[in-house]
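# got a sequence here, can you model it:
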Amino acid sequence: MKTQASIAVLALVLGGSLAACSFAPTYKTPDTGTAPASYKESGDWKQAQPSDAQSRGAWWTQFNDPQLNALEDRVSSANQDLKAAVARLQQARAQAGIARADLFPTLTLGPSLTRSRTSVNGPHFAPGAEPTGNDFLLEADLSYELDVWGRVRNALSAAKAGAQASAGDLVTLDLSTHAELATDYFSLRGADNQQMLLDQTVVDYTKALALEQNLYNGGAAALSDLVQAQAQLETAKTQAADVRLQRAQLEHAIAVLIGEPASSFHIDPTPLQADLGPPAIDPGLPSALLERRPDVAAAERRVAAANANIGVARAAYFPVFSLNASAGYDSTHSSNWIQAPSNIWSIGPSAVLTLFDAGRHASQSAEAHAAYDEQVADYRGSVLNAYREVEDNIAALHHLEQESASQAAAVTATQKALQQAIYRYKGGIVTYLEVVTTENAALQAQLSAANIQARRLNAAVLLVKALGGGWQSPLSADATVPADTAAPATPAAAN
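Below you'll find the predicted structure:
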């Protein structure tokens, strides 16, 4: 017994002395190059705003739209894609828990009661013994892998990094879902503006057609004028029907985002206020972007997981050391089953070394290195895409602001031109064709102005999304998932 105990102690000492051994490369966040000093598209346009007013958490409240706020508040608790993402995060955290369990011994208890008969003609049968008997066994088994080469610890590191990446995915999806709802909402309100214009236009064109019909019947207007008025009215009706279709589809999309059936969901038409513009948004410095973007943080965590998996693959080349022990009671009679003379036990270390596997371990190691290279490329791609999205939407806000100003001037000019055309037509100076042409130009100018206003608001939403939306503090892989499925904070950038 002393010999066995000495062996066990020696194994534990050996395991403890090598506990710090790991074949995973020393992890370092992949280099993405020097961050730009400023955003190229911001130029001299950057809007001044105190840093404490930067978008955090419920960023959509900056648009000061109560109905948008009410819809956004329903997303986190009702959106089915977010619920699925929360479930994936819970799975990843459970997998980390499974990997953590390998750090500790496994203890099992196996009682059994057996009655059996031995062949009297068998080689091990003792003459005169009873061939039929009982076997009462109560045995506890302990098994423990000595993590000499760091396989278990690296597997746990990979699982924890994977859980953090899943948390980043959840934050990314939450941000994207809220942003999608906001863009759909502003597009819908822009459609309401266009619908209001077109509905009024249909009314006006209907009156104009009736007037031309009367003039034609009285011989005061040519047939061409009547036909042009008819064509103009039908074109306006077609445009109005198309806008109603777009609005219906946007309303259905919003219904899905907040977890409601499209058949029973409705938003009353409410055109955007003429003076409503995007809120002031300070994009900050490019160097801060990587700390804000949850998708970038998730990509970095996947690099860390792949790095740890290299250590797991390398450890497969070396022996697996285990400590196994068992103890219990074994007897042929229940009366003396749980007594000292019935005691049984065994203890001892073991090792397994693969001598030939036809290149399996080499291929697994090559796969782990290739997976790491893939995740590094994905991470760097995420960083480049983050910069691009911010630049795109800064440029969009800049140029759409200019478009809005010029389009407002165009609306004013076409309205004046329309008034002059009507006066000239009533005076008999021009034909009705000039009125039709000018009316169409005025209508298109107004529709374009409504479209630009919605695009400006959507560009602001997309800029907030590109900047990472609401960001709080580094995320632990063990953090609790909120009951209402609200997104957790952004994952940490490194271990």
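
# from here on, contacts and neighbour counts on C-alpha atoms
Will do.

# so residue 348 sits in a helix?
No: judged by DSSP: H, G, I helix; E, B strand; the rest coil, residue 348 forms no part of a helix; its state is strand.

# what distance do you get for it to residue 149?
According to Cα to Cα, to the nearest Å, residue 348 stands 20 Å off from residue 149.

# again with residue 372
The value you get for residue 372 to residue 149, if Cα to Cα is used, is 20 Å.

# so these two - more neighbours on which side?
Set residue 372 next to residue 149 and count neighbours by other Cα atoms under 10 Å: residue 149 wins out with 26 against 21.

# the more buried one against residue 18, yeah?
Yes: contact status for residue 149 versus residue 18: in contact at 7.4 Å, counting by Cα atoms under 8 Å.

# show me the strands in the protein, by range?
Secondary structure of the chain by DSSP state E: the strands cover 106-117, 132-146, 320-331, 343-352.

# please give me every residue in contact with residue 380.
30, 32 (Cα atoms under 8 Å, 6 or more residues apart in numbering).

# count of neighbours near residue 413?
So residue 413, with other Cα under 10 Å, has 14 neighbours.

# do the same with residue 414
20.

# residues in contact with it?
The contact partners of residue 414, taken as Cα under 8 Å, 6+ apart, are 438, 441-442, 445.

# another sequence for comparison is provided below:
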Amino acid sequence: MRKFSLPWVLALAASAAGCSFAPDYQRPALPVAASFPAGEAYRYGEPSPGTQNQPAPDIGWRDFFGDPRLHKLIELALANNRDLRVSALRVQEAAAQYRIVRAGLFPTVDANASRSRTRTPLDLTSSSQAISNVYSVGLGAAAWELDFWGRVRSLKSQALAQYLATAQARKAAEISLVSQVADQYLAMLAYDEQLEVTRKTLAAAQSSYKLAKLQFDVGAGSELDLREAQGVVEQAEANLSVQTRLRAQAENALVLVVGSALPDDLPAPLGLDDQSILADIPAGLPSDLLTRRPDIIQAEETLLAANANIGAARAAFFPKISLTGQFGTASPTLDGLFKSGSAAWSFAPQISLPIFDAGSNLANLDIAHLEKNVAIAQYEKAIQTAFREVSDGLAARGTYDSQIDAQKRFAASQQRRLDLSNLLYKNGAASYLTVLTAQNDLYAAQQALITARMQRLTNLVDLYQYLGGGWIEHTGDAPRPADAPARPVVATH
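Here you go, the predicted model:
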């Protein structure tokens, strides 16, 4: 029988190193149209100054937003938000898991030393010694799998893809956080403006109530007019309480997103009309999202992991060859361990061939194929979701300006209507119900205008995120890798 030396086995393993049963990966076809929708809702204006027709990922968030207070809030959130911190830790966890799997490609070498003492009956030993001692020192490699069929390499590729997917999930979380902070900040500004409108409405209602009461007291007005005026005051006070509560809750939500209390030395806020948020960033093509959106890249890395897992499942049908060896010295006495002739070694190759496993290997392969099909569907869904989000954002960007212009004209007309109603009422030519209706309609129009302004701005923020913007701080910065370390915590006191 031919004897196989360790160098020969290692050479054979090296010659088989390129073998892999993982399928050749092919990116699925784009499951959406080749371009974003066009039509009346998708009218684009001229590019904003400073964009230079740059795609969203190349525009830093400090350049996209113009409010210094918002800059500081985003900076604090990137350092203190707990969800983002967990995402960064998950990346480190996935990296450690990848290193564990990759270590399977190499033998594990241990140093060991032992001493055994044995008593054997004299009638069972050929020597005159009933008690024997054995001392040994050496290096050992236990059950190192020779990866002939690429099973371990497929598992390594799977772990690597999972690590990269986790890194992209962290990147997506950071981009989303920038958008969340801006959206919540804009909501707070909107509540501030709505509170101001409500206070003015309340003050006007109180003045009208005083006039109605005076007229009622002198017999020149009816109790109906008095009660209608009183109702307007009560309703305005109720609205003030509601909006005060919502404003406080909005600030609480912002504190949660930022991850710390808001510092007292923040720059003064700008109003909604003063927010210089870039508009008309070019959308590009849907195919650009494959490289710009980290959630899509994450879904593709998950698909690559499933593809590699098929290779590992296929390799399980073939023999598994492993080596166990040890080299060192052994001696019956401690002082003889390193003397000439004390060398000791053992070499034990092992092969395991699956013959009957009740179909478990075949089931594992079926599962691997099904998981890949699931990953394909999830990848395609991620693209379709991104396409819908960008398309909705473009439709909103193309229509909000005209909506706000019309809303402004409507609010102005309702203000004029209220002025005329008050004039007619004071001259006895109209009932107080006319004033009441005009006042309510003006209040609703002003509230709707503020809401529309906020929605326009938040849509621009969200569209920036949907197009992949928010990862770099300044335009022109080199993008950080998706697995970059988390930012240090920023103190707020």
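
# drop the TM-score for these two in here.
The pair, once superposed, lands on a TM-score of 0.90 when counted by TM-score structural alignment, normalised by the length of the second structure; 478 aligned residues with a Cα RMSD of 2.6 Å.

# could you identify which of the strands of the first structure is most buried?
Highest mean neighbour count of the strands of the first structure: strand 320-331, a mean of 19 (counted as mean count of other Cα atoms under 10 Å).

# that one vs the second structure - mean distance after superposition?
Strand 320-331 of the first structure, aligned to the second structure and superposed, deviates on average by 1.5 Å (mean Cα distance after the TM-score superposition for the first structure).

# hmm, who's touching that strand?
Applying Cα under 8 Å, 6+ apart, the contact partners of strand 320-331 of the first structure are 8, 11, 134-148, 337-339, 342-353.

# so it matches what in the second structure?
Using TM-score structural alignment, strand 320-331 of the first structure lines up with residues 320-331 of the second structure.

# likewise for stretch 86-100 of the first structure?
The aligned range for stretch 86-100 of the first structure is 88-102, by TM-score structural alignment.

# pull out the buried positions in the matching stretch.
88-92, 94-95, 97-98, 101-102 (16 or more other Cα atoms under 10 Å).

# ok, now which ones touch the spatially most central residue of the second structure?
Among the residues of the second structure, residue 173 comes closest to the average C-alpha position under Cα atoms, centre = their mean, at 2.4 Å. The contact partners of residue 173 of the second structure, taken as Cα under 8 Å, 6+ apart, are 84, 87.

# just the one 3 residues further on next, same as before
By Cα under 8 Å, 6+ apart, residue 176 of the second structure lies in contact with 465, 470.

# which residue in the first structure aligns with it?
In the first structure, the residue paired with residue 176 of the second structure is residue 176, using TM-score structural alignment.

# residues in contact with residue 23 of the second structure?
Applying Cα under 8 Å, 6+ apart to residue 23 of the second structure gives the contacts 307-308, 310-311.

# ok, the counterpart of it in the first structure to residue 385 of the first structure distance?
For residue 23 of the second structure, the aligned residue in the first structure is residue 25 (criterion: TM-score structural alignment). With the distance defined as Cα to Cα, residue 25 of the first structure ends up 28 Å from residue 385 of the first structure.

# now do residue 274 of the first structure
From residue 274 of the first structure across to residue 385 of the first structure, the span is 34 Å (Cα to Cα).

# looking at those two, which is more packed in?
residue 385 (14 against 10).

# these two touch, right, residue 453 of the first structure and residue 188?
No: if you go by Cα under 8 Å, residue 453 of the first structure and residue 188 don't touch, sitting 11.8 Å apart.

# now the helices for the stretch 301-450 of the second structure?
Remark: helices assigned in the stretch 301-450 of the second structure by DSSP state H, counting those that start in this stretch are 360-426, 432-466.

# with respect to burial, which of the ones you listed scores highest?
Of all the helices of the stretch 301-450 of the second structure, helix 432-466 has the most neighbours on average by mean count of other Cα under 10 Å, namely a mean of 21.

# that one vs helix 360-426, what angle?
Interaxial angle of helix 432-466 of the second structure relative to helix 360-426 (axes from the mean of the first three to the mean of the last three Cα atoms, to 10 degrees): 150 degrees.

# average gap between helix 432-466 of the second structure and the first structure?
Mean for helix 432-466 of the second structure is 0.8 Å (mean Cα distance after the TM-score superposition for the first structure).

# and what of stretch 69-80 of the second structure?
With mean Cα distance after the TM-score superposition for the first structure, stretch 69-80 of the second structure averages 0.8 Å from its match.

# then stretch 174-183 of the second structure?
Mean for stretch 174-183 of the second structure is 1.0 Å (mean Cα distance after the TM-score superposition for the first structure).

# average gap between stretch 294-306 of the first structure and the second structure?
Stretch 294-306 of the first structure sits 0.4 Å off on average (mean Cα distance after the TM-score superposition for the first structure).

# now swap in stretch 239-253 of the first structure and tell me
By mean Cα distance after the TM-score superposition for the first structure, the fitted stretch 239-253 of the first structure averages 1.3 Å away from its aligned residues in the second structure.

# read off where that stretch ends up in the second structure.
Residues 239-253 of the second structure are where stretch 239-253 of the first structure lands, counting by TM-score structural alignment.

# show me which residues of the matching stretch are buried.
For stretch 239-253 of the second structure, the buried set under the neighbour-count rule, 16+ other Cα under 10 Å, comprises 239-240, 243-244, 246-247, 250-251, 253.

# pull the distance from stretch 245-257 of the first structure to the chain's centre.
Counting by Cα atoms, centre = their mean, to the nearest Å, stretch 245-257 of the first structure is centred 22 Å from the centre of its parent chain.

# now distance to residue 3 of the first structure too, for the strands of the first structure, in CSV please.
CSV is the format used below for these (distance: least, Cα to Cα, whole Å):
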stretch, distance to residue 3 of the first structure
strand 106-117, 23
strand 132-146, 19
strand 320-331, 14
strand 343-352, 10
